[in-house]
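**Q** heads up, no residue letters with this:
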């Protein structure tokens, strides 16, 4: 039952039944509380570290959302997650998310699983009538992402992809300056040369199943659409680095911080519903160790400096690329860790420059961004306004700030980089059609737009 239907039933029931003499203020939404009839019942799926942060911010700052149930295929996480986030929680716990969406009266799901699991879960949930907040990157391939968009549109679902800067007032304001021509015509955008994923190494030993598992069942479920490998703890805990499961997700990775940075390019250029028309690899691909702690200084004002304790074992393929848009704007993916905005880009126009980073903007001339119109730094977590926007749109049925089409286009940029590097044709322009989402001169690249899914893990048609 969706939110509108449930609310209609509650209103009809209230009209038919005599009101009690005393009604708690919380039931009416007084005193800052949200009336139960106006709360959104949400199920959390994938209870790792990222979900802990999302859940914590939601519980503290978005009272219109009620976490009604949680799900993870590894049974032990149901208890450890609850103990860490809310020991007094009364939410239902499930190891099978399909059972959760069948039994619980949910309006939406928040999907914080590994990347390779997100499309299958999101499409099944949306087909069952639920809105979806989906962690970035939303998909494992470009073709898979397009199927997710089609599923959302078919079932008229509200979606929000986890690129939180789309709900940051200051960065959106700076993107508006660029779109309004405040730096003239944008000729070039300089952004980060993030590392891609690596292949799963051969000969990895089979490890004993983790404590609290249910044998091999959970591992088969966790593997999902990907090729099955025997359980190895490195695969499970470092999945974000491997091409089977992600596009280069941790820290200075293409689909990790790159998904945020490249989304800001799309936002600034006003190209959120389209994409580039070509990508060119400018140098041979090499392996690069992107351990940020070796680059950022204590005095560095890049927001990434605050994350200097992240693991250093972030090694993968890099290769500077150039993308071009139909209007001639050139995107140079060439900056390294200590050279530019880790969560954004530098926009170079005919009349000035603007740098957009997470919770930071700068410009030349300085007066463009140093004035009273600047909304200023976002206080608190970047998650708060983004989750609130999702909750508001679940009620209003408007498109969220990072609607799934926006997510598809930004994710596509990430995978175009990986594909250009994998094809490896230095100096050769691979022409891309953003309407058909295919290369027009590279069959090898087109073969990488999708992957064969393991039997039983096909997306719903």
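**A** Noted; the coordinates are in hand. These figures come from a predicted structure and were not determined experimentally.
**Q** From here on, just use CA atoms for contacts and neighbour counts.
**A** OK.
**Q** which residues are contacting stretch 255-273?
**A** 136-137, 163-166, 172, 174-176, 178-179, 189, 191-192, 194, 196, 246-252, 275, 342-345, 356-357, 405-407, 409-411, 413-414 (CA atoms under 8 Å, 6 or more residues apart in numbering).
**Q** In addition, the following structure is provided for comparison:
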């Protein structure tokens, strides 16, 4: 029940179709605190609190579940919901590895569940309008898409164990660790989990996996490639840590880790420029460092102009490309938060049984790009084009890359990907 979970609950409660029944957090003091405050502030009926997801799913009669866990636990928790036939809203990045993403798609299809990955730009009218213009040929044939060169994760070196915070069960840290390697408790792991490669792929400011998921998903939406991924990947330089010096770290102990919201790709961390190529010939160039370019989007370069798409913001060269009578209002003009329309789309699809705007398979392919970035950087074959088969989900000319931890990794007993 961290900051993101509280945020999406707040946005959900704005809808007449949303009623909160129960919440779950492995750390009992946090869930108890949230339940007490919620029941005090809301007259719509008391909610229940749980510390075990399986207990909540089996006891409550739920139409949907919103999974806002740490990244490393997300796939396993989502699959527990899907196996019970429960429609699921999945925070992004939806998974830690490509193997996890495929298992989530398979589970959703097997159990016929409505899914929505939290790439909320798929439900922003202005973003979708701009992407539809691109697909309709407003800038001619798209040759290149430019996106940020996001930083990757950091590596954790074990430190002496610290005393765990009071109030949790004896096994809460073991369960929090989920499928990852069980390490001695340390507050920098607990509160700073998003920095470390055991638990996430984004480093100091959510980088490749956190903000990159949004940026690359915007690429996919604009190119019309939501159900596939690039087929060729070129690492252009050796991965190294570079520091912009612009933003300091948050303090350990904060609920939210990372950088100020628009810091995104601008902090210190490992990075290297990459160019990817799609089967349709378009190139995705991950070259924009520091303050250059849209932090949550990308720039589409066509034979007849450019369109830049960021979150609820667009621009073009020539400007006349966007001077149209049917241009939608921004979310601010409509009176919506950034996530509100996305949650409503999920709720609508629960009733209609239609595919949501950010179906789990769309999310899988967008998150796949994040994992491919980290895998190719770590494999380190500068100047060699690696061929990727998006359907087989493997490299066809590099066995070493197929064994990379962002493709698949060992899982602890009890956290297998059983769909």
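**A** Happy to help now that I have it. Every value quoted in this text rests on a predicted model; they were computed, and no experiment measured them.
**Q** Can you tell me which of the contacts of stretch 255-273 of structure 1 end up in helices?
**A** Of those, the ones assigned to helices by DSSP state H are 172, 174-176, 178-179, 405-407, 409-411, 413-414.
**Q** Show me the helices in structure 2, by range?
**A** Going by DSSP H, structure 2 shows helices at 3-12, 28-41, 53-59, 71-83, 98-110, 125-135, 172-177, 187-190, 207-223, 331-334, 340-352, 360-379, 399-402.
**Q** centre of the chain versus the fourth one, how much separation?
**A** The chain centroid and the centroid of helix 71-83 of structure 2 are separated by 14 Å under CA atoms, centre = their mean, to the nearest Å.
**Q** Okay, angle between that helix and helix 98-110 too, please.
**A** Here the directions of helix 71-83 of structure 2 and helix 98-110 differ by 20 degrees (axes from the mean of the first three to the mean of the last three CA atoms, to 10 degrees).
**Q** Report the mean distance between helix 71-83 of structure 2 and its aligned residues in structure 1.
**A** Once fitted to structure 1, helix 71-83 of structure 2 is off its aligned match by 0.8 Å on average (mean CA distance after the TM-score superposition for structure 1).
**Q** now the third one
**A** In the superposition with structure 1, the average deviation recorded for helix 53-59 of structure 2 is 0.5 Å (mean CA distance after the TM-score superposition for structure 1).
**Q** before we move on, the earlier item: which of the ones in helices among the contacts of stretch 255-273 of structure 1 tops the neighbour count?
**A** Within these, most neighbours by other CA atoms under 10 Å means residue 410, with 31 neighbours.
**Q** how about that residue, what's its partner in structure 2?
**A** By TM-score structural alignment, residue 410 of structure 1 lines up with residue 366 in structure 2.
**Q** where does the closest residue in space to its match that isn't next to it in sequence sit relative to residue 131 of structure 2, distance-wise?
**A** Nearest residue to residue 366 of structure 2 in three dimensions, chain neighbours excluded: residue 217, at 5.1 Å (CA to CA, 6 or more residues apart in numbering). Distance, residue 217 of structure 2 to residue 131 of structure 2, using CA to CA, to the nearest Å: 11 Å.
**Q** What of residue 303 of structure 2?
**A** 16 Å.
**Q** What sits closest to the residue most central in space within structure 1 if chain neighbours are left out?
**A** Geometric centre of structure 1, nearest residue: residue 136, 1.6 Å, by CA atoms, centre = their mean. Using CA to CA, 6+ apart and skipping the chain neighbours, the partner closest in space to residue 136 of structure 1 is residue 162 (5.0 Å).
**Q** how many neighbours does the residue nearest to residue 366 of structure 2 have?
**A** 30.
**Q** repeat for residue 380 of structure 1
**A** 10.
**Q** What of residue 354 of structure 1?
**A** Neighbour tally, residue 354 of structure 1, other CA under 10 Å: 26.
**Q** One more: residue 170 of structure 1?
**A** 24.
**Q** Under the alignment, what does residue 259 of structure 1 map to in structure 2?
**A** Aligned partner of residue 259 of structure 1 by TM-score structural alignment: residue 213.
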